[in-house]
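> here is a sequence together with a model predicted from it:
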Amino acid sequence: MTVTDLPPRPGPPALVLVAHGSRDPRALSTVRALQDRVRALRPGLPVHLGHIELNAPLLPDTLAALGETEAVLVPLLLGRGYHVKRDIPEMAAAARARTRVAAPLGPHPLLADTLRARLLEAGWRPRPASAVVLAAAGSRDPDARVDTDRMAGLLAARLGVPVLSAYASAAAPTVPEAVTALRAKGRRHIAVASYFTAPGRFATECAAAAPGLVAAPLGAHAAMADLILHRYEQALGTPVTVAA
């Protein structure tokens, strides 16, 4: 057998970005831009997109189009919660594709780098008596709260100022409550870091509740693409899930 007779090597498992979905059109454009960044970093890696709800393509449709190929699902979500623990694994298990589900993006030091960059873009600078509110979506799952608080700790270490978690829904404190708590501790200069993958309803509501400076969501920052590929590589060491 000559070299030209050898069968072609199989390509790498596909990477499927799993976005939540939003009625805000900026959300879809943001995750598409993030998809483009990942493709630029890893030419030759098939990178697809699927949504849990509200936007096309929906994740089951994306997985159906992949047939029986191998894929790694990377949730564009920032902590453990219902979507990460139930929705995505159930959709993956129902597909014919051989799938692995990666960990959510957060918490991670690369997110602290991205949050800091967004704050600096918005004009934030550390000053005496300053603090930051980390505004997140919120969840009833206690693990999600643990993950957000861990992210607040990572961001505090990165910024050198106190960071307090706050939530748009399903958990406390809210952004105004967090601001009040920080002011009670003598913090006069309070900014809001938007701990959201993309613009959407909750990010908009948290920005509206901010007392002053508010940063943009994480978006299609270069560090986000690096983190997605890191989660993809991590997941390749986990067992494959095959539909029953």
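Good, I have the coordinates.

> when you work out contacts or count neighbours from here on, use the C-alpha atoms and nothing else.
Noted.

> helices or strands up against the helix or strand containing Val31?
Using DSSP states H and E, Val31 falls within helix 25-41. Under the contact criterion of 3 or more C-alpha pairs under 8 Å, 6 or more residues apart in numbering; DSSP states H and E, helix 25-41 touches strand 47-51, helix 222-235.

> can you rerun that using 10 Å?
Applying 3 or more C-alpha pairs under 10 Å, 6 or more residues apart in numbering; DSSP states H and E, one finds that helix 25-41 makes contact with strand 14-19, strand 47-51, helix 222-235.

> out of these, flag the one nearest Arg32.
strand 47-51 (8.1 Å; C-alpha to C-alpha).

> which helices and strands does that closest one pack with?
strand 14-19, helix 25-41, helix 59-66, strand 70-75.

> okay, one more to line up with it:
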Amino acid sequence: MTGPTLVAVAHGTRDPAGVATVEALLDLVRSLRPGLRVEVGYLDLVRPSLDETLAALRGEAVLVPLLLGAGYHVHTDIPTALATAPHLRASVAHALGPDPLLATALSARLAEAGWAGSPVVLAAAGSTNPAANADTARMATMLQAHLNAPVLPSYLCAGSPTPAEAITHLRTKGHTSVAIAGYLLAPGSFSRRASHSGATLTSAPLGTHAAVANLILHRYDETPKQATLSLGSPTPPQSPHL
């Protein structure tokens, strides 16, 4: 094995399908980079916890958040976990989103759901951190350019508009068909909530799309060129949403 260990930092979910999706995604990452050690640590609800994963490692590690925006978990939970692992030489990658590779994956999931050119509502988890919600808005702009169709950002909690509100707005503009693009990594309560927002169709979460696996490796590769995340001045605590 060569290079620092890639530690994928996942949110965690009570939904077994969501956990299985994360594990399958990381198996794909391993297949794309034989010889790279890839471990996972969960922030909530699932073991191994991030603390447990870091405690078992030695040497160097790059933590790659499997999160689509830089909210509470990136700015608070991950630095807190790293502070308990002074034995590691560790750095933290950027969150996965926004990125053009995610636009590729989102458009593929829409096509699988039968999308045929209608306006799209990008349904993200949402955050009390305005910067994280701004990341979603930037992702909507990227997806709009990729699809050449209108795309509105929306938030399933801790932000507005909600997917249902965004759908209503588009329908008041005369669009009878509106699609939801699930801006979520894996199945769980948020994906179920998105599917009940009143859209004509809803795409599946990003899941094991190859573009997501490649993005994880890209975040890992670019991290040594960046400054290690400072543990001395964490962002003030906010509501623990993505």
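All right, it came through fine. Just so it is clear, the structure is predicted and the values come from calculations on it, not from any experiment.

> thinking again about what came up before, redo the helices and strands packed on strand 47-51 of the first structure as JSON lines? Include mean neighbour count and distance to Ala94 of the first structure.
Below are these laid out as JSON lines (neighbours: other C-alpha atoms under 10 Å; distance: least, C-alpha to C-alpha, whole Å):
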{"stretch": "strand 14-19", "mean neighbour count": "24", "distance to Ala94 of the first structure": "15"}
{"stretch": "helix 25-41", "mean neighbour count": "18", "distance to Ala94 of the first structure": "24"}
{"stretch": "helix 59-66", "mean neighbour count": "18", "distance to Ala94 of the first structure": "8"}
{"stretch": "strand 70-75", "mean neighbour count": "26", "distance to Ala94 of the first structure": "13"}
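
> now render these as TSV, adding distance to Val133 of the first structure.
As requested, these are exported to TSV (distance: least, C-alpha to C-alpha, whole Å):
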stretch	distance to Val133 of the first structure
strand 14-19	24
helix 25-41	22
helix 59-66	32
strand 70-75	24
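
> out of the ones you listed, nearest to Val242 of the first structure?
Of all these, strand 70-75 comes closest under C-alpha to C-alpha, at 9.5 Å.

> that closest one: average distance to aligned residues in the second structure?
Its aligned residues in the second structure lie a mean 0.3 Å from strand 70-75 of the first structure after superposition (mean C-alpha distance after the TM-score superposition for the first structure).

> gap between that strand and the chain center?
On the basis of C-alpha atoms, centre = their mean, to the nearest Å, strand 70-75 of the first structure sits 14 Å off its chain's mean C-alpha point.

> tell me the counterpart of Ser177 of the second structure in the first structure.
Ser177 of the second structure maps onto His189 in the first structure, with residues paired by TM-score structural alignment.

> next one: its match relative to Leu49 of the first structure, how far apart?
39 Å (C-alpha to C-alpha, to the nearest Å).

> and Val240 of the first structure, by the same measure?
Counting by C-alpha to C-alpha - Val240 of the first structure and Leu49 of the first structure are separated by 19 Å.

> more crowded one of those two?
For Val240 of the first structure versus Leu49, the count of surrounding residues by other C-alpha atoms under 10 Å is larger for Leu49: 21 against 17.

> list the contacts of that one.
By C-alpha atoms under 10 Å, 6 or more residues apart in numbering, the contact list for Leu49 of the first structure reads 15-19, 31-32, 35, 56-59, 61-63, 73-74.
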